[in-house]
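Novice: sequence first, predicted model second:
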Amino acid sequence: MKGVFNKKIIVAAVAMAAAFSVNAQEKVLNLYSSRHYQTDEQLYSNFTKQTGIKINRIEAEDNPLLERLRNEGKNSPADVILMVDAARLWRAQIEGLFQPVKSKVLESRIPANLRGKDDGQGAEWFGFSTRGRIIVYNKANVKPEDVATYESLADPKNKGKVCTRSGSHPYMLSMTGSMIERNGDAATEKWAQGMVSNFARPPRGGDTDQIKGVGSGECGVAVANTYYYARLLRSTKPEDKELMSKVAFVWPNQATSGTHLNISGAGVAKNAPNREAAVKFLEYLASDEAQGYFANGNNEWPVVKSAVAANPTLEAMGKFKPENVSIATIGKNQIAAQKILDRVGYK
């Protein structure tokens, strides 16, 4: 009898340990992110407060992050992959790093053009915030009507004035991919040739560097994401205030296709060990509260219509017409975009 009793205790203990293991697993989320904004801390901590799910984070630039996921393969502990820009999300998608997610919450709140591939089993990734790709110009020597569209930057009247990031940067690849979708390959290549002819300097640096180049007069005009511009507008540093007094911006292509959008998006990793927690996290990112963090913390626009972006700086920048091109299609066009930019010498 004693042996039977001990056996029952052992079985119960094993069952309890297994149950504890399952419960512990449900309380953990492994997030692989190429976002690196300190303002996201509140976003993550609030999710943990609401759900009790602890977030373990791996943060890296997109290429090292994708390489890590490839090397880990089926043994990867990643539950959610969070990336910036359509080109990066598309790369992760074609490499099979996501799994489809069917969620009524996500499907009702995230617009269809801000989702990844869906073969009927659910989208592979979802966009959660957007940034507009604006044209910044020097108020002293450039007229806004001369730089009202992306296409106008390739016009001979802007020769020696244009500054941008590298042609191989995902932001440029996505913008070029959008132009391919709207204007076709031939017109896009002609535009790219015009851009190269109009460079004030070889492409280099980030978006903040482009804005500073415009302010210093080295560049007459540049392309930048709105959140970089808004960040400088909100700065209390005297040098930033002086810089922003010298520049202004236009919402490009308002009479035609609309302003190109950049996104942050995420999907559930293909081999996610904590899938339920991962889906909960994606649904949380689509909540009004989380959408507000994107707006107020990092000057990004919410993608959910009901969310309120209570950010005075964003509001002051005004309303604009965004382009209505599928983000997934823009990502798919990045290979053609890179070939075009390489052919014209867009370094």
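Specialist: Received the coordinates, thanks.
Novice: going by C-alpha atoms from here, please, whenever you check contacts or count neighbours.
Specialist: Will do.
Novice: output the contacting helices and strands for the top strand by length along the chain.
Specialist: Counting by DSSP state E, the longest strand found in the chain is strand 126-138. Here strand 126-138 touches helix 207-216, strand 221-225, helix 226-234, strand 247-250, strand 261-269, helix 288-298, strand 301-302, going by 3 or more C-alpha pairs under 8 Å, 6 or more residues apart in numbering; DSSP states H and E.
Novice: how far away is residue 327 from residue 25?
Specialist: 33 Å (C-alpha to C-alpha, to the nearest Å).
Novice: looking at those two, which is more packed in?
Specialist: The neighbour comparison of residue 327 against residue 25 (other C-alpha atoms under 10 Å) goes to residue 327, with 29 against 15.
Novice: so who does that one touch?
Specialist: 86, 113, 114, 115, 116 (C-alpha atoms under 8 Å, 6 or more residues apart in numbering).
Novice: the third one and residue 330 touch, don't they?
Specialist: No. Taking contact to mean C-alpha atoms under 8 Å, the distance of 10.7 Å between residue 114 and residue 330 leaves them out of contact.
Novice: what segments of the protein are strands?
Specialist: Counting by DSSP E, the strands of the chain are 28-33, 54-59, 80-84, 98-99, 126-138, 162-163, 221-225, 247-250, 261-269, 301-302.
Novice: please identify the most buried of these.
Specialist: strand 162-163 (a mean of 29; mean count of other C-alpha atoms under 10 Å).
Novice: what's that strand in contact with?
Specialist: Contacts of strand 162-163 (C-alpha under 8 Å, 6+ apart): 153, 195, 198-203, 210, 213, 219-223.
Novice: separate out the buried members of these.
Specialist: Buried residues within the contacts of strand 162-163, defined by neighbour count using 16 or more other C-alpha atoms under 10 Å: 153, 195, 198-200, 203, 210, 213, 219-223.
Novice: below is structure B, check it against A:
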Amino acid sequence: MLANLKSALFTMTALSVAAPVLAEEVNIYSYRQPELIKPLTDAFTAQTGIKVNVAYLKKGMIERMQAEGKRSPADLVFTVDISRLSAVVSQGLTQPTSSDILNANVPAEYRDPDGHWFGLTTRARIIYASKDRVADGEITTYEGFADPKWKGRICTRSGTHAYNIALTSAVIEHHGEEGAKAWLEGIKANLARKPQGNDRAQVKAIWAGECDVAIGNTYYMGKMLADDEQKEWADSVDVVFPTFENAGTHVNVSGVAMAKHAPNPEAALKMMEFLTSPGAQEVYAKANFEYPIAPGTEADPLVQSWGTFTADDVNLMTLAGNRPAALRITEEVDFDG
């Protein structure tokens, strides 16, 4: 994979003119891990001559930016999940931006209507199903997780994690708050153990025989298959793309936003345009086994091998608006208790 990334990045930069002397810079606050960003920041600097500084923040990004105020050095914010993107926006920490390039590269459903954030890649929330203990077609919908036949057979991470809150937000949109509450109660009754760990931990639990099915993001399969120890876990499950009844598969995004007090807005816009370009998106998506969203782009062959799906057409900003209700309902049923 690393060799492929280097080759792709070389192709991207070799076609550009010789890079000018470094004179500008862009400062990024990122929830994404440094190794996922470095190939792109290196390529951007090689192509434009603009230096990129990255501050990796595992948590506390909003609090830090609020404390810094107008003195904040942040030009761009990188994060994952629509709830996190919308949270940065709702706290007044971003500014609207737009360009013909951004609008051409990012479909309308994957960008904020007011221009505060732009999607870069998508991921689907899928089912990991035991190859030995779950028959083909035995579970095909998100609603199916609440079926009593799965009692003692489901593993999941915390119900209050952003990824699961986004999924519950989608359930609210399709079935209302009462329907979502009944769904969560049904899943809780079917759990094989208390919610814990990350998505990869659920696959390990299936491999160990602790449960038969779990909910997780697509890209974790790629990460596990690339890991010597975790490959055995990944090989024990099938990837199933569930749908909502009479709808599609739940997807979420990684995205970028320009900080409200960006000290280098022109350079930041150049980087946003670069990140949304087809070549950069394919590299970014392949580095993390996600789906690029620019028109005409394709996912990594490994990702394509898992199958195809039709994304649910619920607007991502609608999901963000449902987040408070989703969190409240999750706590009301004491899902993690």
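Specialist: It's in. If you're wondering where the values come from, they're calculated on a predicted model, not measured in any experiment.
Novice: tell me, which helix in structure 1 spans the most residues?
Specialist: Longest helix in structure 1 by number of residues, with DSSP state H as the criterion: helix 2-26.
Novice: what residues of that one count as buried?
Specialist: In helix 2-26 of structure 1, counting by 16+ other C-alpha under 10 Å, buried: residue 26.
Novice: packing partners for it?
Specialist: Right, helix 2-26 of structure 1 is packed against no helix or strand by 3+ C-alpha pairs under 8 Å, 6+ apart.
Novice: can you give the distance of it from its chain's centre?
Specialist: Chain-centre distance of helix 2-26 of structure 1: 45 Å, with C-alpha atoms, centre = their mean, to the nearest Å.
Novice: that one to strand 54-59, inter-axis angle?
Specialist: Relative orientation of helix 2-26 of structure 1 versus strand 54-59 (axes from the mean of the first three to the mean of the last three C-alpha atoms, to 10 degrees): 50 degrees.
Novice: can you list contacts of helix 2-26 of structure 1?
Specialist: By C-alpha under 8 Å, 6+ apart, helix 2-26 of structure 1 touches 53, 274, 276, 277.
Novice: residues contacting the last one?
Specialist: The contact partners of residue 277 of structure 1, taken as C-alpha under 8 Å, 6+ apart, are 26, 27, 28, 29, 53.
Novice: which of those residues are retained in structure 2?
Specialist: Retained contacts for the contacts of residue 277 of structure 1 in structure 2, judged by both residues aligned by TM-score structural alignment, their matches' C-alpha atoms under 8 Å, are 27, 28, 29, 53.
Novice: check the spacing between the second one and residue 38 of structure 1 real quick.
Specialist: Computed with C-alpha to C-alpha, the distance linking residue 28 of structure 1 and residue 38 of structure 1 is 21 Å.
Novice: and if you look at the third one?
Specialist: Taking C-alpha to C-alpha as the measure, residue 29 of structure 1 and residue 38 of structure 1 are separated by 19 Å.
Novice: now the last one
Specialist: Note on residue 53 of structure 1: its distance to residue 38 of structure 1, by C-alpha to C-alpha, is 20 Å.
Novice: of these two, which one has the most company?
Specialist: Of the pair residue 53 of structure 1 and residue 38, residue 53 is the one with more neighbours under other C-alpha under 10 Å, namely 21 against 10.
Novice: what do we get in structure 2 for that one?
Specialist: In structure 2, the residue paired with residue 53 of structure 1 is residue 50, using TM-score structural alignment.
Novice: where does stretch 152-166 of structure 2 end up in structure 1?
Specialist: Against structure 1, stretch 152-166 of structure 2 falls on residues 160-174 (TM-score structural alignment).
Novice: same thing with stretch 276-296 of structure 2?
Specialist: Using TM-score structural alignment, stretch 276-296 of structure 2 pairs with 286-306 in structure 1.
Novice: tell me the buried residues in that stretch?
Specialist: 286-288, 290-304.
Novice: now do the same end-to-end measure for that stretch.
Specialist: Start-to-end span of stretch 286-306 of structure 1 (C-alpha to C-alpha) is 10 Å.
Novice: not counting its neighbours along the chain, what's nearest residue 167 of structure 2?
Specialist: Spatially, and ignoring its direct neighbours in sequence, residue 167 of structure 2 is nearest to residue 250 (6.9 Å; C-alpha to C-alpha, 6 or more residues apart in numbering).
Novice: just give me the neighbour total for that neighbour.
Specialist: So residue 250 of structure 2, with other C-alpha under 10 Å, has 25 neighbours.
Novice: now which residue in structure 1 aligns to it?
Specialist: The equivalent of residue 250 of structure 2 in structure 1 is residue 260 (alignment by TM-score structural alignment).
Novice: ok, average deviation of the longest helix seen in structure 2 from structure 1?
Specialist: Among the segments of structure 2 that qualify as a helix by DSSP H, the longest is helix 162-190. Compared with structure 1 after the fit, helix 162-190 of structure 2 shows a mean deviation of 1.0 Å (mean C-alpha distance after the TM-score superposition for structure 1).
Novice: which parts of that helix are buried?
Specialist: 162-175, 177, 180-181, 183-190.
Novice: ditto for stretch 79-86 of structure 2
Specialist: Applying 16+ other C-alpha under 10 Å to stretch 79-86 of structure 2 flags 79, 80, 81, 82, 83, 84, 85, 86 as buried.
Novice: okay if I get these as JSON lines plus distance to residue 245 of structure 2?
Specialist: Listed next are the buried residues of stretch 79-86 of structure 2 as JSON lines, based on distance: C-alpha to C-alpha, whole Å:
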{"residue": "79", "distance to residue 245 of structure 2": "30"}
{"residue": "80", "distance to residue 245 of structure 2": "26"}
{"residue": "81", "distance to residue 245 of structure 2": "23"}
{"residue": "82", "distance to residue 245 of structure 2": "22"}
{"residue": "83", "distance to residue 245 of structure 2": "23"}
{"residue": "84", "distance to residue 245 of structure 2": "27"}
{"residue": "85", "distance to residue 245 of structure 2": "27"}
{"residue": "86", "distance to residue 245 of structure 2": "27"}
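Novice: closest to residue 331 of structure 2 out of the residues you listed?
Specialist: Residue 331 of structure 2 lies nearest to residue 83 out of the buried residues of stretch 79-86 of structure 2, by C-alpha to C-alpha, at 17.1 Å.
Novice: which position in structure 1 aligns with the closest one?
Specialist: In structure 1, residue 83 of structure 2 lines up with residue 87, judged by TM-score structural alignment.
Novice: and what of residue 202 of structure 2?
Specialist: By TM-score structural alignment, residue 202 of structure 2 lines up with residue 210.
Novice: let me see the contact set for its match.
Specialist: Contacts of residue 210 of structure 1 (C-alpha under 8 Å, 6+ apart): 163, 164, 165, 219, 222, 223, 224.
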